[in-house]
Every structure is written in C-alpha cells, then in structure tokens.
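**Student:** With the sequence up front, the predicted model follows.
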Amino acid sequence: MDISNLDVLCCRIRIGDPDPSNPMVIQNPIEINEVHEIEICESYKELISTAKLKFPKGTVYQSTIIGTITAEGKDATRITTEVMQDGIIIEKRKTQNVIEESTFKTGQRINIKLGYNGYLKNMFDGYITTYNSGSMVEIECENMAYKLKLKQAPKFETPVSGTNVNDILGEKYNLLKDTGFKIHGETKKFNIQIGKVKITDNFTVADILSEWSKFKVFCFLKYDADSPDDMPAIAIGRPYSSSKSQPVFPTDISGPFQIYYDYHVASSDLKVVKVDPKFLAVTGKALGSDEKFFEVTIRLNPEYDPQKAGSNEFQVVNATQVSKKSHKLTGNTTAKGANTKTKVDLSTYTVVPYMSPNMKINSDKLVEETIEYFRNYNLNGITGSVTLFGDFGLNTAVQVELIDYRNPSKNGVYLVEEVTTTFGVNSGYRQKLTIPHKIKNVKTYDSK
C-alpha cells in the first residue's frame, strides 16, 4: 500500500477570548486537534447557524504561554522567541493540558477548520453559547451573527414604498452601525426592494433581519471575496419560490461545484418527482396595501375548453377574503374564489408556494403573478438530500452541478438550501446537502 495516497482527516479547533477591537481575532487561544464529533448546521433561511462539538474527557489541548512559566505538571519543552516591533524579545512556550469543566466558558470565540492531510478549510466562526460535562464534554456554538443578538436596533421608519435593503443596512438608516458587519458586495448589486420598515420597540438587529424571512427575504452570513478582512458579510437573497425567473442570491466565483455521483457522493436519497399539471396548485402570497398578508391559490380549470369563448384556463380557489373596510381604504380587489368561505380540499394536489417580490399589490396582480409562476414551474422536481465526502467544504447558498451518468434526470445546477457538516470518529467527514431548487438544466453527459 502506498502510504502517500492515504487521506488523513484533520481538524484544528481554536478557542479563546474575543478581541473587542477585531471580532475575528481570538486572544489567548487554546488549540485542539482531536475531537469525538462535530456537527455544523447552516441554512440561508436562518441568520444564526450552529455548531456542536463533543470531546472525550482527557482530550489534550495545546496553549501558548508568554513570559515566566511554571512548567510543573505540564509539557513546556517547546520554547520559541519572538522579536516585537519595539525590539523587545519575548519568550513563548507551548504547553499541553487536558480538557476539564473549567476549560470553556460561554461567550468565548471559536474557530473550526476541517480537511484532509493538513489542507484545512475554515468551516465555522462563532461564539460558545452552552457547555456541559458528563461522560463527554459538549459545547454548543452560534456563528458570528450571535453578535447581532446583543446589538440594539436603531428606531426608524421608512416610506411606504421605495425602500431597499441597501438603504436599511447602509448609511441611510444605519442598521449595521457599530456591529462590525457590512452588506455583501453581491447583495448590493441586486438592490432588493422591501416594504415599509418600522422599528419602534426594543428589537435587536438579529430580530429585524430574522423577521424578513416572513417576506421570503432571507438574511445569512457569507464571506465576501472583496472584503479586506476575514469578517463575514450580511448576504440577502430571495429563493426560487419568490422569483419569477432566477433566484436572487450572491454567487461564488468558483461555482457551481461539479458533483460526480460515482466519485463525490457517499449516499443519496434524491428522487425525481414528476408532477401531473392537472393536480398542481400554486399558492401565491403577498403583502397588501393595508400591510397585511393575503393569498390566492391557482389550479388548472378541469373544464377548460380552448375552443370555447370565455373559458378560463385557471381557477382561483381558497383566496383570502378582503373586508369591505379594507377594500375601501386600500382599493384591494377581492380575487375570484374568495367569494365563498368554503375551502377546496387540495390534499391530493402538489401545492407549491410562491411569494410575490412586489409589495403593496392587489389581488388581481397577485393572481397574474401566480399564474405566470404556474406556467414556468418545473414539474420535474427533486426531493430528498445528497451526502458528500468532505472534498469541497461547501456552505449554504452555493450552486452545485449534479452529474449522474446512470440517472441523468437529476443532472442540473441546484441552489444549496441547507448544509449539515459532520466530522468525527463515527461518521468521518461528510456534508449532507438539501437542494430543492434546480436553477437550470445542463447538457447530457457522455458516460466515462
């Protein structure tokens, strides 16, 4: 056996005190290179991603001590010196100790790097939120957005229309002021429009950004290639179900990542679901002029006759009723299908959600958008997930291109919604991807 061809799992976990002047710097860190299990969960639908780590009691960590050292009971044989900018020579010693209950504390910074053969990729930056000690020492962490839960949001009110996320997160309203975060460069280009924003209560910045998910405007952390430092930026996107064409998400220069089933995939339960258009329904949702949500559901008319004048191809069912008072104040038309309180049973239908990107629209306009979305909907969808080896170290909201020679119906470019990364003695290094949205089909590949 050629030992040079073996791939050896490696991890580097650094834990220490946060630097008040630079959130990405870890002060007085300890370093751990062995772990029982790591699980990292992130999704573009959640601002806060999480990490859980388990260590056996007795796990060894390494730390650096500067200056006079008492090495009793510790391995302090590795001694180095460093010349500071002012010319002072300091002594550094590497010392080792074992993990115990007092090793960790809440609020500490943590950085996790994973990879093979010493080639490590940064997979998580955040803070320790919980720890406990039993037969295993366990710590739970949240990503850098944890800082936004501790920052009070400024109070302001925007106009009814014409508000965009660039203004909210930028200098006009200063939602991110003094947080250390900036808006992602790709997000700025999209200039995503949102409805009226009114902050009059004691909300944190994290509360505000998480609230936008109700509008299918998702905020998450993403590293920006144009950023001069390593601090992740606030990325914002709309998924396929809220866009009439392409999803609006920051892209990666290196993407889409090509996933070959016969090489990169550890396991898969992906299924191609073919939907009969006769039993497809689309539920469109929008924010009306009265700042309240309403919805309509569209399905094909079973009695549609293209040769018959006045025959409608689509039916509107289960629409939200608009009160006379609301109609008088907002001019919001009540869609057909809202005239009765009887709800149509759609349990045998495939019901697809659609969120209008336009604010303050009426029912008629929402019906038009929902019908257009119905016409363009890909009836051959994907359900399930695919588990990869840790070759790529992927994050949420990246694009992957699936290449399966045996089942070419799966081939295409997908947007990764959720990534669950596991690393440890039982699972090895795996990444489970949820990829419900196909962005585009690709050419048919010839088998190798």
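**Tutor:** Arrived safely, thanks for sending. Residues are numbered from 1 along each chain as shown.
**Student:** CA only for contacts and neighbour counts going forward, please
**Tutor:** Fine.
**Student:** you'd agree residue 81 is up against residue 94?
**Tutor:** No - applying Cα atoms under 8 Å, one finds residue 81 not in contact with residue 94, separated by 11.3 Å.
**Student:** Which one's more surrounded, the two?
**Tutor:** Taking other Cα atoms under 10 Å, residue 81 and residue 94 do not tie; residue 94 has more neighbours (16 against 11).
**Student:** Give me the number of neighbouring residues for the closest residue to residue 371 other than its chain neighbours.
**Tutor:** Closest residue to residue 371 apart from its sequence neighbours, by Cα to Cα, 6 or more residues apart in numbering: residue 298 at 6.7 Å. If you count neighbours by other Cα under 10 Å, residue 298 ends up with 25.
**Student:** I'd like to know how far residue 298 sits from residue 194.
**Tutor:** 25 Å (Cα to Cα, to the nearest Å).
**Student:** Counting neighbours, what do you get for the residue lying closest to residue 300 once chain neighbours are set aside?
**Tutor:** Residue nearest to residue 300 in three dimensions, not counting chain neighbours: residue 314, with 4.5 Å by Cα to Cα, 6+ apart. Per other Cα under 10 Å, the neighbour tally for residue 314 reads 16.
**Student:** Is residue 314 in contact with residue 281, as I believe?
**Tutor:** No - in this structure, residue 314 is not within contact of residue 281 by Cα under 8 Å, at 10.0 Å.
**Student:** shared neighbours, these two?
**Tutor:** Contact with both residue 314 and residue 281 is made by residues 298, 299, 300, according to Cα atoms under 8 Å, 6 or more residues apart in numbering.
**Student:** Contacts only, for the first one.
**Tutor:** The contact partners of residue 298, by Cα under 8 Å, 6+ apart, come to 281, 282, 283, 284, 314, 315, 316, 317, 367, 370, 371, 374.
**Student:** Take those and write them to TSV, including secondary structure.
**Tutor:** Formatted as TSV, the contacts of residue 298 follow (DSSP: H, G, I helix; E, B strand; the rest coil):
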residue	secondary structure
281	strand
282	strand
283	strand
284	strand
314	strand
315	strand
316	strand
317	strand
367	helix
370	helix
371	helix
374	helix
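**Student:** Now, of these, which are buried?
**Tutor:** Buried by 16 or more other Cα atoms under 10 Å: 281, 282, 283, 284, 314, 315, 316, 317, 367, 370, 371, 374, out of these.
**Student:** ok, so of the residues you listed, who is nearest residue 330?
**Tutor:** Checking those against residue 330 by Cα to Cα gives residue 367 as the nearest, at 17.3 Å.
**Student:** list the contacts for that closest one?
**Tutor:** Contacts of residue 367 by Cα under 8 Å, 6+ apart are 284, 296, 298, 316, 335.
**Student:** alright, now check it against this:
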Amino acid sequence: MSAMKQEKSCEKISKRTKPATDFSKVGGLSNHIKILRDTIIVPLLHNNVYTHFNIKTPRGVLFYGPPGTGKTLVAGALATEMNKEGFGKVSFYQRKGADVLDKWVGESEKKLRALFETATKNRPSIIFFDELDGLAPIRSAKNDHVHCSIVTTLLALMDGLDSVAGVIVIGATNRIESVDPALRRPGRFDRELYFPLPSTEARKEILQVHMQTWRHKPANTFLSYLAALTTGFCGSDLQALCAEALLCAMKRQYPNIQKCPLGKVKIEASELRIDDNDFIDARKNLIPSSHKLGNRIRKLSPIIAPLLQHQLETILSRIKMLWPHFFMQFYKYLIGSERYIGRVVLVGSSLQGLTAHIVPAILQNLEHLPALFLDATIMQNKNILSNFCKNLPSVLVIPRVDDLWSFLEINEQMYITSLLEDIHAGLPILIVATYEEELPLMVK
C-alpha cells in the first residue's frame, strides 16, 4: 500500500511541476492566436462593454484540420494564456467521444449535463471536445437514436450558455464535414478555424520553438533548408523529428549505447550536441503522418520537376490572374457581394503526370486551404460532399471525371451536376477537374 501511495504522490508532484504550455510555445499559428485573442480573451476582459450594448460574447470555437496540426495544443495554451490575463484560475476540461459515450441509455446525456454544470460552477472555464465528429455526428436515419439524443442534448446545453458568462466550448475535429450542421452556427460555435499543414515558414517557426532551450542550436540557414526538406510534416511530425535527431546524436557520440548493460553508459546531456547530419539522418527515418494517410499534396520531385515545372507554373499563373484571393491565406471575403468561385479543367492522362504530379503540386501551393477529392469512395457518403462545400474557402478536386462518370449511375451523375450548379458564384470554392478523353456533356 505504501508503494502505491508513493506512486500516487509522485504523479501529483509531476503534474504540479509540469510546465504549462502557453502561446509562446506554439509555432506557425500566429494568426490563429490573434483570432482567439480577439474572439475569446478580449470579450471576457471587457464583458461590461458587450453587456452595455446588449451583445452576447462568443461562446464557442471549432478547430478543424489534418491530425497533428496543433488543435489540442492551442486549446490547452488558451487556458494558460487566460490565467496570465488575470481571469484567475481557469479550469480546463478535456473530453473525447469515448469519455462521454456510455452503454446505458441516458447515461451519456447525464455525463454531458454534469460536465457543463461543473464548468459553470468553476468559471472561468474551457470545455474542450476532442474528436467532435465522434461525439456529435450528422443526425440521419443511419445513425442510431443514442447519437441523435447526444447531439440534441449538446445543442441544448450550448444554447443554455447564453446566460452564463465565462464558459467557453472548443471543439476539434479532423472531419468537419461529419459534424452536425446545427452546431456550426453563431451562438454555438461562433468561429471556425482551419489548421492547415504548416507552410515552409511555419515549419521553421515550429522547429525554433522546439529548439529554444537548446544550448547548441542549428544555424538559421540550416533551419531554412530543413524546413524546405520537411514538406508534408505537421507539428507533431516535427517534434518527432527533433526526438529522432537526438537519438541519432546519442548513437553517433556513444556507439556502444545499445550493447552495454542498462546504466553502464552515462551520457552527459550538457556535452551532447545535435549536428546537421543528425537531422538529415532523422529525416530519412521518418514518414510524415500526412503521407501515411494517403495525402495527395506534395511538391514536384527533383526528377519530375524539369519535365513539368513549366506546365505547373503556367497553370498557377492563370489561377493567380483570375482568382488571386485563393493564394492569400487570410483574405477577407465579402460572401454574397463579390464573385469568388473558380472552375479549372485540366486535360491530360496519368501517363503525362497530370493526376499523379500536377494536381498534388497545385494543392501544395494552396496548402492553406482544405481540399477534398471527389471520387467513388466519397459518393458512398453524399453528406461528406454537401457539407464540405460549406467550408469556405476550400478546394474541390474531381480527378479523371470521365472515368468517374462511366462508373456512376444516372441518379449519382444528376446529384453531382446539381451540386456543382448550386454552388453560388459568390462562394470562395476552387473546383479543379481533370479528364483524359472527353468531358461528360452534363459536366460541360
């Protein structure tokens, strides 16, 4: 029993001594941090102003984007930053779908109500729902009654926060198109923030954040080279890269580290230095998460670039000339007042590298925008396609549309055609289609 008590006390001590993450330890997301300050921190600091003008302060923010791009990190850093601003002790409640779901009828809803009651009592507080799509999926005939009841309860609880100041709800998801649309309106989740894969400059900032306490830091020029070398890496991949580089440095300076018995080799951390070659070796040992998930966003490889670079630059220059706003990451859109939609059709075969090289390279230049590939798998769940068109701005890719058309039934062809026709010209959606032989008449 004494050993167990000692173990628990050690856990408590480790939790107390663990350094809190704040915005200074978040790299490559400066605009997201600015939006969170304006959306959450400023209204809470000056709640009297909002009360005077009878305006409700924002209650929720929805984070979405690929895995490992910093959604959970930013949510935790927001709580720490609010502590610094003088709100007092900010309570942070993190829940996943598995934490709330219960096998007994009514227990999941009871857990949700208890969570919101506790957060209300301990104001100011932040409720963070990770993997929100698993907790609040789209209500339909396919979903069982349990999920529909949970979504309804969550909607009612978030509506009840209108009269409660100091409770912020943050949701995070990798599949925003699978989240129930009723949650995605002002008054519930007031803002939606897209967390893209970091750009070259953002990757350099993230690496600098991880290395800010190092005694021997790599040169700035090498960091720029390393950032360019890690295309497709998310924030967690870059953290793993630093850990792998440290391991490579230990093996290089202590070759017998794995052969000697445990504890026989003493490594002086202050004398250990991670060289540039350690990072190069570490890069060879890692596969980015986006590539494991079948990511179709990548630069032209050095072998292919001499053949297709001119064609790529021609296509990008045409898009920039007609729709320059798609290349501006934080462009302010006046939805409904201006024409933003873009439609591009590319002709060529897979043997010419169109689908395998050109389209991924186009998306790499637009990596700050969410992209969806419309293929046979997406047609099995039409809700994903219709809900994705609500993500603004975004890129919709229809590869090999002539092959897809021959595979689809007439009702599915009509569905895609009507969906493309219904996309309003004032919505910032770039549609990129490719075909080899002949464009289907309905699409033309």
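**Tutor:** Now that the structure is in, tell me what you want to look at. Worth saying up front: this structure is predicted, and the values here are computed from it rather than measured.
**Student:** Quick TM-score on the pair, please.
**Tutor:** The TM-score (TM-score structural alignment, normalised by the length of structure 2) is 0.23; 178 aligned residues with a Cα RMSD of 7.7 Å.
**Student:** Using TSV, lay out the contacts of residue 367 of structure 1 together with distance to residue 63 of structure 1.
**Tutor:** Shown next, in TSV, are the contacts of residue 367 of structure 1 (distance: Cα to Cα, whole Å):
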residue	distance to residue 63 of structure 1
284	56
296	60
298	62
316	66
335	67
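**Student:** these two touch, right, residue 280 of structure 1 and residue 299?
**Tutor:** Yes - using Cα under 8 Å, residue 280 of structure 1 is in contact with residue 299, at 6.3 Å.
**Student:** So between these two, which is more surrounded?
**Tutor:** residue 299 (23 against 19).
**Student:** Which element, helix or strand, includes that one?
**Tutor:** Using DSSP states H and E, residue 299 of structure 1 sits in strand 293-300.
**Student:** Now do the same contact list for the residue lying closest to residue 414 of structure 1 once chain neighbours are set aside.
**Tutor:** Distances taken as Cα to Cα, 6+ apart place residue 438 nearest to residue 414 of structure 1, at 4.3 Å, with adjacent residues excluded. Residues in contact with residue 438 of structure 1 (Cα under 8 Å, 6+ apart) are 381, 382, 412, 413, 414, 415.
**Student:** three-state assignment of residue 126 of structure 2?
**Tutor:** strand.
**Student:** Run a quick neighbour tally on it.
**Tutor:** 26.
**Student:** Might one say that it is in contact with residue 92?
**Tutor:** Yes - using Cα under 8 Å, residue 126 of structure 2 is in contact with residue 92, at 4.9 Å.
**Student:** Show me the common contact partners of those two, please.
**Tutor:** residue 79.
**Student:** and residue 278 of structure 2, how far is that from residue 236 of structure 2?
**Tutor:** From residue 278 of structure 2 to residue 236 of structure 2 the distance is 18 Å (Cα to Cα).
**Student:** higher neighbour count, those two?
**Tutor:** residue 278 (21 against 15).
**Student:** Going toward the C-terminus from the helix or strand where residue 246 of structure 2 lies, what's the next helix or strand?
**Tutor:** Assigned by DSSP H and E, residue 246 of structure 2 falls within helix 235-253. Next helix or strand after helix 235-253 of structure 2 toward the C-terminus (DSSP H and E): helix 276-285.
**Student:** residues of the helix or strand following that following helix that come out buried?
**Tutor:** Later in the chain than helix 276-285 of structure 2, the nearest helix or strand by DSSP H and E is helix 289-292. Along helix 289-292 of structure 2, these residues count as buried under the neighbour rule (16+ other Cα under 10 Å): 289, 290.
**Student:** Packing partners of the helix or strand just after helix 289-292 of structure 2?
**Tutor:** Next along the chain after helix 289-292 of structure 2, taking DSSP H and E as the criterion, comes helix 305-322. Helix 305-322 of structure 2 sits against helix 359-365, with contacts defined as 3 or more Cα pairs under 8 Å, 6 or more residues apart in numbering; DSSP states H and E.
**Student:** The helix it packs on packs against which elements?
**Tutor:** helix 305-322.
**Student:** Would you mark the buried spots in the helix it packs on?
**Tutor:** Buried-residue list, helix 305-322 of structure 2, by 16+ other Cα under 10 Å: 308, 312, 316, 319.
**Student:** In the stretch 51-200 of structure 2, mark out all the helices, start to finish.
**Tutor:** 71-84, 97-100, 107-121, 132-135, 145-159, 200-210 (DSSP state H, counting those that start in this stretch).
**Student:** winner for burial among these?
**Tutor:** helix 132-135 (a mean of 22; mean count of other Cα atoms under 10 Å).
**Student:** Look up the closest residue to residue 116 of structure 2, ignoring the ones flanking it.
**Tutor:** That would be residue 157: by Cα to Cα, 6+ apart, it lies 7.3 Å from residue 116 of structure 2.
**Student:** Assign residue 369 of structure 1 to helix, strand or coil.
**Tutor:** helix.
**Student:** and it, how many neighbours?
**Tutor:** That count, for residue 369 of structure 1 with other Cα under 10 Å as the rule, works out to 20.
**Student:** ok, it to residue 282 of structure 1 distance?
**Tutor:** Taken as Cα to Cα, the span from residue 369 of structure 1 to residue 282 of structure 1 is 10 Å.
**Student:** for residue 96 of structure 1, same thing?
**Tutor:** 60 Å.
**Student:** Repeat that for residue 387 of structure 1.
**Tutor:** For residue 387 of structure 1, the distance to residue 282 of structure 1 - Cα to Cα - is 30 Å.
**Student:** what's the answer for residue 330 of structure 1, then?
**Tutor:** Counting by Cα to Cα, the gap from residue 330 of structure 1 to residue 282 of structure 1 is 25 Å.
**Student:** What of residue 353 of structure 1?
**Tutor:** 6 Å.
**Student:** Can you show me the strands along the stretch 1-150 of structure 1?
**Tutor:** Assigned by DSSP state E, counting those that start in this stretch, the strands in the stretch 1-150 of structure 1 fall at 9-19, 22-32, 37-43, 50-56, 60-66, 78-83, 89-98, 109-116, 119-133, 136-143.
**Student:** Can you tell me what sits against the shortest one?
**Tutor:** Residues from elsewhere that reach strand 78-83 of structure 1 (Cα under 8 Å, 6+ apart): 89, 90, 91, 92, 93, 94, 95.
**Student:** No further questions, thank you.
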